[in-house]
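Asker: need a structure here:
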Amino acid sequence: MARFNTDIGRFDYPNSGLNRPEELGCFSLDINREFHDDTSQRKYFIKPSNYDNVSFDLTKGYEGMVKRDEFKDEQIDHLLKWINNHELGNMQTHFICRRGLLNRLMRTMYAKKDDWKFAVSLHKGTYYLCECPTDQSLAKIKHMMGEKDDEMCGWGYKFEQYLTASSADSDPTPDLQYNNCETFYTVVKATIGSHTLVYSGEVDAVSTDEPFGEHYVEFKTITHSALQRNSFKRYKL
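Answerer: Alright, predicted model coming up:
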């Protein structure tokens, strides 16, 4: 069963030269991880009526869960399809990558035991960055393929089903089969100092709550312990 909690963070970097990213577009991946240049997988956050006291069964429907192949490395293929569809092949930017790569790079100082390996290609003045698997990352995937760990990974996707719907005025459908294949991505452009970056990032849901107006939200599930909360704040937030 799940307890519901929320942490809302707003981040400003007055001295870093990092601006608020500008959204260029979006795309979706279906249950077969096929690319769609649309918003078909966009979900909206539906706040529970009993917000302070909810009980969700996160194991519901686990046996029928459709899972993506964690060993299949998709790199930036889908992002490049979006760029090609919108005739942005000569996009003037310094770097193109996925948000997860930037995440891993920027938290290096806080996760010193985690290794990473990137492949970089320079084409017409733009650096294309992809993350390569390491022995450590492959071992972590194999470890998480155990039945209990696999089930725990599924909690997050079921949690999202309880809290999201296909439109802002519809209801969540947690009884449906759930999976970790269908996803919605935003494509944004950001500036750091004199450099520009174009990257894609997975979006859990859109929230229309005040006072922020329409904005993207991220869901995380953790076990309720001091150790987990400290780890969550250190490595995730």
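Asker: use CA for all of it now, contacts and neighbours both
Answerer: Noted.
Asker: look up how far Lys189 lies from Leu18.
Answerer: To Lys189, Leu18 is 11 Å away according to CA to CA, to the nearest Å.
Asker: give me the more crowded residue out of these two.
Answerer: Lys189 (19 against 16; other CA atoms under 10 Å).
Asker: and Lys236, how far from Glu34?
Answerer: Taken as CA to CA, the span from Lys236 to Glu34 is 28 Å.
Asker: Ser200 now?
Answerer: Distance from Ser200 to Glu34, by CA to CA: 16 Å.
Asker: can you show me the helices along the protein?
Answerer: Applying DSSP state H to the chain gives helices spanning 77-85, 99-106, 135-143, 147-163, 226-235.
Asker: so Ala205 sits right up against Tyr216, yeah?
Answerer: Yes - with contact defined as CA atoms under 8 Å, Ala205 reaches Tyr216; the gap is 5.8 Å.
Asker: ok so, going back, Ser200 and Glu34: which has the busier surroundings?
Answerer: Between Ser200 and Glu34, Ser200 has the larger neighbour count (other CA under 10 Å), namely 26 against 11.
Asker: want to put them side by side, so please do this one too:
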Amino acid sequence: MSFKIDCESFSENIPTLTIELFGHYSIDGESYHADLSQMKYYIPPPDFDNVSFDLKNFTSTRSNLPSYIKLDDMLRWISENFNRLKKPLSAQGDQWLDIDFICRRGVLRTLLCTPYKKKDKWIICAAKYRGTIYLCEFYTNERERQHANKTAEEKFGSWGRKFEQYMVADQPSHKPDPSVPLNECAKFHCIFKANFGDHSLLYVAEIDGILSEQCITDTLIGKTFELIELKTMSMEQYNAIGTVGGKYDTIFVEKAISWWSQNYLAKVEKIICGLRKQWEVKAIKEYPTHNLLKLSKPCCNSDKCKMFCKMFLDNVKRIVIKDYSECMYKFYFDGSSDVINYSEIASNDETYHFFQSSFVHKAEYYNSTFQ
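Answerer: Predicted coordinates for the structure are as follows:
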């Protein structure tokens, strides 16, 4: 079975995204903490044009091994916040939570990027429980093979983590300390509740750091701060930007759409980019989010990205009607056309299983006890 998404010519209104920061949690290796313990503060260097950050020489206490991340930690956060997410009993009907779709930001980012990254194949699986659809992205066989072979992308990922150590600290009054061992599994996440067109969304995003003069210890909700996204890029790519027909134009188109979509989904206003010569960052460049797509050659159209994402969610809502206990749904994009194939798969399929039975037990217990 399949459906086609034509986002080249559309007559519908472009969906708008309204976002509310709804929660946060920390991951320290394998441990989950409902707090701000892994949150970092952005400490900009005094001179953006004169830095020397060595990204190559570091010791690592933990490496980020999983090829893709399921919903385990987010489902735990939801199970601890049922009271904030459930609909009033009189308004529930077939839908218990006041949310249409629950996922990681990466799922929505993949959808937003697809019109400009059509060579990238992807798999997104869906499970429906009490009226809400849970989405989880999985790697294709090609991506799994790439991940298994220590690719350059993995190395650059570690370099990006090391760059963060030069740019963030545990307190706003502290200086960054890049001498400490690099723990790639220590992460801070924010939960966002959003409306996208006529779809309600709840998704989690990893956050590199915040900009705040004040130390925040209890909650980010209601506080004044700015979310910060940190990236690295080679000097060669930076010097080639804006050169029509330049060698790196296509690469930067993919980078621009990827960076824009990531920031768009978390209301991050700018990217702080480390410009590296081989493994050493030599300068820092700021890219306002609203300018990212204008910098790409050719210029990207964000409306096309938003329409593709909306149309996909429209179709998923239409197709995913059976409960997770009956089946899950697999959506597959092979990059050869605008067609998305889908099929029903067994709810206990080991390859694509992501919806935890323990989460369902907690939800059913909550409903029987507190409703």
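Asker: can you calculate the TM-score here?
Answerer: Taking TM-score structural alignment, normalised by the length of structure 1 as the basis, the two superposed chains have a TM-score of 0.83; 215 aligned residues with a CA RMSD of 2.0 Å.
Asker: what's near enough to touch the residue with the largest distance to the centre of structure 1?
Answerer: For structure 1, the largest distance from the centre (CA atoms, centre = their mean) belongs to Lys124, which lies 28.9 Å off. Going by CA atoms under 8 Å, 6 or more residues apart in numbering, Lys124 of structure 1 touches Asn90.
Asker: now check it against structure 2: what is it aligned to?
Answerer: Under the alignment (TM-score structural alignment), Lys124 of structure 1 maps onto Arg130 of structure 2.
Asker: ditto for Ile192 of structure 1
Answerer: Checking TM-score structural alignment: Ile192 of structure 1 goes with Phe196.
Asker: for Asp169 of structure 1, same thing?
Answerer: Using TM-score structural alignment, Asp169 of structure 1 sits opposite Ser173 in structure 2.
Asker: any idea how far its match is from Ser212 of structure 2?
Answerer: Taken as CA to CA, the span from Ser173 of structure 2 to Ser212 of structure 2 is 10 Å.
Asker: which one's more surrounded, these two?
Answerer: Ser212 (17 against 12).
Asker: quick one: contacts for the more buried one?
Answerer: Tyr41, Tyr42, Pro172, Thr224, Phe225, Glu226.
Asker: I'd say the third one and Phe225 touch.
Answerer: What it means is Pro172 of structure 2. No - assessed by CA under 8 Å, Pro172 of structure 2 is found out of contact with Phe225, at 11.5 Å.
Asker: okay, these two: which has more neighbours?
Answerer: Using other CA under 10 Å, the more surrounded residue of Pro172 of structure 2 and Phe225 is Pro172, with 19 against 13.
Asker: excluding chain neighbours, give the residue nearest to the residue nearest to the spatial centre of structure 1 in space.
Answerer: For structure 1, Glu202 is the residue whose C-alpha lies nearest the centre (CA atoms, centre = their mean; 3.5 Å). Of all residues not flanking Glu202 of structure 1 in the chain, Tyr185 sits nearest, at 4.4 Å (CA to CA, 6 or more residues apart in numbering).
Asker: can you check Leu17 of structure 2 too?
Answerer: Using CA to CA, 6+ apart, the closest residue to Leu17 of structure 2 is Phe196 (4.6 Å).
Asker: what does Ser2 of structure 2 give?
Answerer: Asn341 (4.1 Å).
Asker: the alignment partner in structure 2 of Arg104 of structure 1 - how many residues pack around it?
Answerer: Taking TM-score structural alignment, the alignment pairs Arg104 of structure 1 with Thr110 from structure 2. Counted with other CA under 10 Å, the neighbours of Thr110 of structure 2 add up to 22.
Asker: so the match of Ile192 of structure 1 makes contact with Ile14?
Answerer: No - assessed by CA under 8 Å, Phe196 of structure 2 is found out of contact with Ile14, at 9.8 Å.
Asker: so Lys270 of structure 2 makes contact with Glu286?
Answerer: Yes - with contact defined as CA under 8 Å, Lys270 of structure 2 reaches Glu286; the gap is 6.6 Å.
Asker: more neighbours: these two, which one.
Answerer: Lys270 (22 against 12).
Asker: tell me how far that one lies from Arg109 of structure 2.
Answerer: 17 Å.
Asker: ditto for Glu364 of structure 2
Answerer: In terms of CA to CA, Glu364 of structure 2 sits 31 Å off from Arg109 of structure 2.
Asker: between these two, who's got more neighbours?
Answerer: A direct count of neighbours by other CA under 10 Å for Glu364 of structure 2 and Arg109 places Arg109 higher, at 21 against 11.
Asker: hang on, that one packs against Trp259?
Answerer: No - counting by CA under 8 Å, Trp259 is not a contact partner of Arg109 of structure 2; they are 9.2 Å apart.
Asker: longest strand in structure 1, please.
Answerer: Longest strand of structure 1, by residue count under DSSP state E: strand 183-192.
Asker: tell me how far the closest residue to Asp171 of structure 1 other than its chain neighbours lies from Gly64 of structure 1.
Answerer: In this structure, Asp171 of structure 1 finds its nearest non-sequential neighbour in Ala165, 5.7 Å apart by CA to CA, 6+ apart. Using CA to CA, we find Ala165 of structure 1 at a distance of 20 Å from Gly64 of structure 1.
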